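Student: return atomic coordinates for the entry below.
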Amino acid sequence: MNYFSVVFCTILFSVTSSFSQEKIDKYVVGKGETVSQIAQKFKITPYEIYKLNPDAQNGLKPNSVLLIPKSNGKSNVTSSKTAKQQPKTHLVVAKETLFGIEKKYDITDEALKKANPDIEKYGLQVGQILNIPSKNTSKTSVVAKNVVVYHTVLPKETKYSIAKQYGMTIEELERKNPEIVANLAVGYELLIKGNGSKPVAKVVPAETKVVSEKHVAVSVPEPVNYIDYTVKPKETFYSLSKMFGLTQQQLIELNPALSAGVQEGMVLKVPSKSNQIASNSVKQKVVLTKKSSDIKKTLVLLLPFNIAKNGGDTISSNVNRLNNDKFLNMTLDFYSGALMAIDSAKQVGVVMDVKIFDSNEAKTTSSVASIFSDNNLANADAVVGPFYQSNVEKTASLFAQNNVPVISPLSKDTGNPMPNLYQSIVSTAVLKSAMFDFMNAKQGNVIAVIDKKKETIRKYILENQKEVKIAPLTATGGLDVESFKKLLVKDKINYVILETANTGMIKYTMNTMLGVMANYQVQLVILEPNETLDTDEISFENLTKLHLMYPSATRENTSPEAQLFMQSYRKKNKVNPSTFAIRGFDITFDTMMRLSQDKTYQETAETMITEQVENKFEYRKKEEGGYVNNGTYILYYDTDLTIKEAR
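Tutor: As a prediction, the model looks like this:
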């Protein structure tokens, strides 16, 4: 269904004579196109598009029309004389970083900050217009055009992270360095730019000093001790660079995740600085696709098929149960996903002894104890299941003597503290906390609109999120619009948390937000699923305009790997995978890949964050014992009708 009609703004039909003199073209926006892509197509800057189309700063809609200045030899793009006379500017858009802007215009960090002093005080802001100094006025970059550039591979770097850092594809990187097609070795010097026949400028660790543009003086490096540092609120690239004596690029080399910007809570690898900074346990996000251990492990799956419940071993009795037993169907879906995971693990060389048992369980009973004693499972390497919390806790106690990890696959209960119990379902409390952490990291102005029936969430915010402003209500329980507007802040993103199931209140609040968008940055936020938002009475188009944002334990994954899983599942099972089938795959595959490493499952849980088709596994050790999964996503509705992850 097409939720958007063609947008023709009045301004597009009232082009003045001055515009005509400048020779303006009209361009119809295609689906998924961005301002940057269109600017590149016409060989102009995004700023020139924004100058003629101010509304484009709020995002592009398919089939909308943009005014495009013709390139006639007098524009900033083609006239070097004009370029020298007029300073170049850049409009900061969402997700841009200083590193990316400096790379785009081939200028130094120092030159950009000198031309824009406010960056060091307030950081980079969306919508900010930066002065871009010419290369003639900025200091000569170490990586000059006539210099061959090499990159020394650091520990934990990948082809993807290195290629992304230099704005190239993996194929381009491998074409310049054919010897890395099979393997990428730490310490190897990759050719990034040039053909190797000119003087070399190497991307080197911090202890190597650049003497001039063409020569590199390398002192004998002293051993560097690295520690883990957790980014605090309001910290920026500039403050981190000053603190650790590193350039922005060196920080990114050590921590590729920084290429997306500095975020509160990030754990960074940095040089030790006279023990002034306390060390925290590091969590490295990894993609486990290959085994690193040749020791054959044993995985136990305890799934509640409850075969004993069959009224008789007849086709009709089995069909009747399949038609009426939702719990059995859920189990079979989970099982089908687990089988796909076992097959996928084999394809990457993981050979594991997988033992599958019927746990025969109800909420408080199961046959796990007899399975444990009859099958000599005490030395298993990991257990997935059973499904019910009370049964999974009993299982954990049986396997506790050898500290065998027991992963609870579906229970949402907090459970009792047990050292070998891993709760894989992300709790509601963690999701709420993650949403507030995200908004605080963005230094947003957070306002909550809460109706009188949501006193629980009001109490939670008052007790745990004291910086949140709660919007006043009228005597009849509606939103007090004038008081709400007074809570908005112009120089920040205003996150509006909406907690109500009342259709009228939802529409009224959304209309109020839409009415102030010309003067304020506003974004709609929910903390929990809200079925009312999915009804026909709520405009989906308005939800996308307000970029509805919410925390989630799962994501919509359109990667090639996810598509391959979907296709393989359909081919094998003749249906699309259900939520439980995907869950069965993710849990089982993640467990098998963790077991195939040269570490125990517990060690991988304490050091590695992993992502599978829909789920993220970021285990945190609880003080009272055991582990919980903190793997959350912050998602939002985009104007192209897709759900995307907020960064």
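
Student: for the rest of this, base every contact and every neighbour count on C-alpha atoms.
Tutor: OK.

Student: which helix is the longest one in the chain?
Tutor: Ranked by residue count under DSSP state H, the longest helix found in the chain is helix 326-347.

Student: of all the residues in that helix, which ones are buried?
Tutor: Neighbour counts over helix 326-347 (16 or more other Cα atoms under 10 Å) mark 328-342, 344-345 as buried.

Student: ok, now stretch 388-406?
Tutor: Result for stretch 388-406 [16+ other Cα under 10 Å]: buried residues 388-400, 403-406.

Student: what's the answer for stretch 577-585, then?
Tutor: 577, 580-585.

Student: in helices, which of those residues appear?
Tutor: 580-585.

Student: now those residues in CSV, with distance to residue 547?
Tutor: Below are those laid out as CSV (distance: Cα to Cα, whole Å):
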residue, distance to residue 547
580, 28
581, 30
582, 27
583, 27
584, 31
585, 31
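
Student: out of the residues you listed, who's nearest residue 453?
Tutor: Nearest to residue 453, judged by Cα to Cα, of these is residue 580 at 32.3 Å.

Student: how close does the closest one sit to residue 306?
Tutor: 17 Å (Cα to Cα, to the nearest Å).

Student: before we go on, could you also do this sequence so I can check it against the first one:
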Amino acid sequence: MYFCPHKILFYMKHIKSFFVLLASWSMYATATWAQTPFFTHTVEAGETVYSISKIYHVTTEDIYKLNPETRNGLRSGTTLKIPQNKADQKFSRFHTIAKGETLFQLTQLYHVSAEDICLANPGLTASNFKAGEVIVIPPSNGKEAEVQKATDDKGTLSVLNSGCKEMHRVKRKETIFSISQKYGLTTEQLIEANPEMKDPDYKLKKGSLVCIPYPEKKTVKKTPSNQELFPQKSGPEKMQQITMGVLLPLTQQNSEGEKMIEFYQGLLLAVEDLKNMGTSVTVYTYDCGKSIADMKAVLTRPGLSKADVIFGPLSSAQIPTLGNFCRENKIKMVVPFSSQCDEVYKNPYLYVSNVPKSALFEETYKLLQDQFSNRHFVIWNSGEQREDDLTFINGLKRMLNAHAIPFREVSAGSSSLQDYLSLGRKNIIVPNSASLKALNKLCSELNLFKVTNPEYQFSLLGHPEWQIYTNSQLENFFRFDTYIYSSFYKNMNKVACGPFENRFEKDFHTELQNTFPSFGMLGYDLGRFFLMGLANKGNDFDSNISTWRTDPLQNDFYFKRASNWSGFINNKAELIHYTPQKKIDVIEFTKK
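Tutor: I've put the predicted structure just below:
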């Protein structure tokens, strides 16, 4: 076979060009990937791709690209790759703490002070500084953490003392480590000169005097621990005076306006409780309408900028405006009604009390796994389904499969229900719809089945909306050993509920509305939770919020930060059990 030399040269040139092009593309791809680094995030119960995207200021598509398996749903404990968003000017970058990493090492790596890292991550403490935690690293300010030398000697007193070179008056946010560094000492030398520091309960207090010993000729620099770098707290200081703001649309002449009035009245009863306990509460109440313009106008009114806590608003559109105001003035902002609040992921002063559906579902799955791992589940398809119901049922199936809990699906009207139930295990029947129509249809089938097949044991698992139907369905709930998952429960058998209703009627000359939930009880429970928390824990309230409890009438709260730099979201979930003995029990998840 003959090849023309000119053609050979032609092909060789093109082959060479192809490899150059391929190499260029490879270098471009590598460079592009290097410019979009990622960090890792461990999924927690209740999180969704959407909520994670809001925490890290990226899009859901950004997460899907790096984690394509997430299109099929998330599982708690899964590790995701999250891209850094360099376009976001508010934060420098996010960092996932590695095993063995310390706060001091991060200050050296990013040239940011420990104080700035702590301020940017109000949820970060020495105890939760651990591998896997994600923190935000603020822009570098050129300072080298706590190792910089202080040059300001104001407030230091020289004394004629045989053991002390001079006395130092403690300033706000100073630590044993920062004081020792200021005077060229080791922490051991400073503690040795001040024996009271050896007490495990010792806390530095602003204004107290510290003995500064004569330095030894040689001092050994010691790498500070996390305990030394984190600000030391002097313990909770009770608040004797609290200023509270209420911003709601209170003048609407409709059913929504009536609910807002009742919620406000519940808050006032909580205020009265605090006053009876000896805490003074000043209340500033303003009608804020529903528009952003209305909110901006209200925020110029007297008293609000000095508030300790503000309850409101109702309108989701007003949340960013009020949120910015509360952040600027360091005011706790309690959002009572909206469960979808993106602002909470970037504002550490927000508290979302209405449990998001995703969190409620995940907490319910944990409850079901905890209580019913040895049961047989039957998903009853009614022929109708809302989006929320579909989300719950799909998540339930994933949980059952993941933990090898048996389940089957059956359609409404099936003449052979016994073929889908287990004789060896107690069954949990779960309708795929929360509607009253579906509930009536299911109860009709089960009444007939129970008569003809008494050997089968089963319970019902119902949706939160079923509490609305209690008046007409209570006997069915008892008969079928029903469990209803919910974030709240108005237990009228509770001893305190009757007196509260009487007190409400006496003070406001009207009865509580028959609503789901009771807005008067919601205002009362929410008001007591925050006002009593502030009165007892003061500025240390956030650090204790996960364990802080009151005795609620209807709504209990389990607040948790969405991230170390975010606000708090309520994750409360419970099972309301209507027993065949006509008792009503409330079951909560307990960690084993």
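
Student: next SSE after the longest helix of structure 1?
Tutor: Next in sequence after helix 326-347 of structure 1, counting helices and strands by DSSP states H and E, comes strand 353-358.

Student: just tell me the aligned range of that following strand in structure 2.
Tutor: Using TM-score structural alignment, strand 353-358 of structure 1 lines up with residues 282-287 of structure 2.

Student: average distance between the matching stretch and structure 1?
Tutor: After superposition onto structure 1, stretch 282-287 of structure 2 sits on average 1.7 Å from its aligned residues (mean Cα distance after the TM-score superposition for structure 1).

Student: and that stretch, which residues are buried?
Tutor: For stretch 282-287 of structure 2, a neighbour-count test (16+ other Cα under 10 Å) marks 283-287 as buried.

Student: adding distance to residue 530 of structure 2, write these out as a markdown table.
Tutor: Listed next are these as a markdown table, based on distance: Cα to Cα, whole Å:
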| residue | distance to residue 530 of structure 2 |
| --- | --- |
| 283 | 14 |
| 284 | 16 |
| 285 | 17 |
| 286 | 19 |
| 287 | 21 |
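
Student: now for those: which two are most distant?
Tutor: It's 283 and 287 that sit farthest apart of these, by Cα to Cα, at 13.2 Å.

Student: ok, residues contacting stretch 551-566 of structure 1?
Tutor: 425-426, 431-432, 434-435, 526-528, 576-577, 613-616, 631-635, 643-645 (Cα atoms under 8 Å, 6 or more residues apart in numbering).

Student: buried ones in the host helix or strand of residue 191 of structure 2?
Tutor: In the assignment (DSSP H and E), residue 191 of structure 2 maps to helix 187-193. The neighbour-count check on helix 187-193 of structure 2 (16+ other Cα under 10 Å) flags 187, 189-191, 193 as buried.

Student: what stretch of structure 1 does the lengthiest helix in structure 2 fall on?
Tutor: Secondary structure of structure 2 per DSSP H: the longest helix is helix 5-35. Counting by TM-score structural alignment, helix 5-35 of structure 2 pairs with no residue of structure 1.

Student: and the next helix or strand after that helix, how far from the chain's centre?
Tutor: Downstream of helix 5-35 of structure 2, the next assigned helix or strand under DSSP H and E is strand 38-42. Relative to its parent chain, strand 38-42 of structure 2 has a centroid offset of 18 Å by Cα atoms, centre = their mean, to the nearest Å.

Student: what's the counterpart of residue 579 of structure 2 in structure 1?
Tutor: Using TM-score structural alignment, the equivalent of residue 579 of structure 2 in structure 1 is residue 638.
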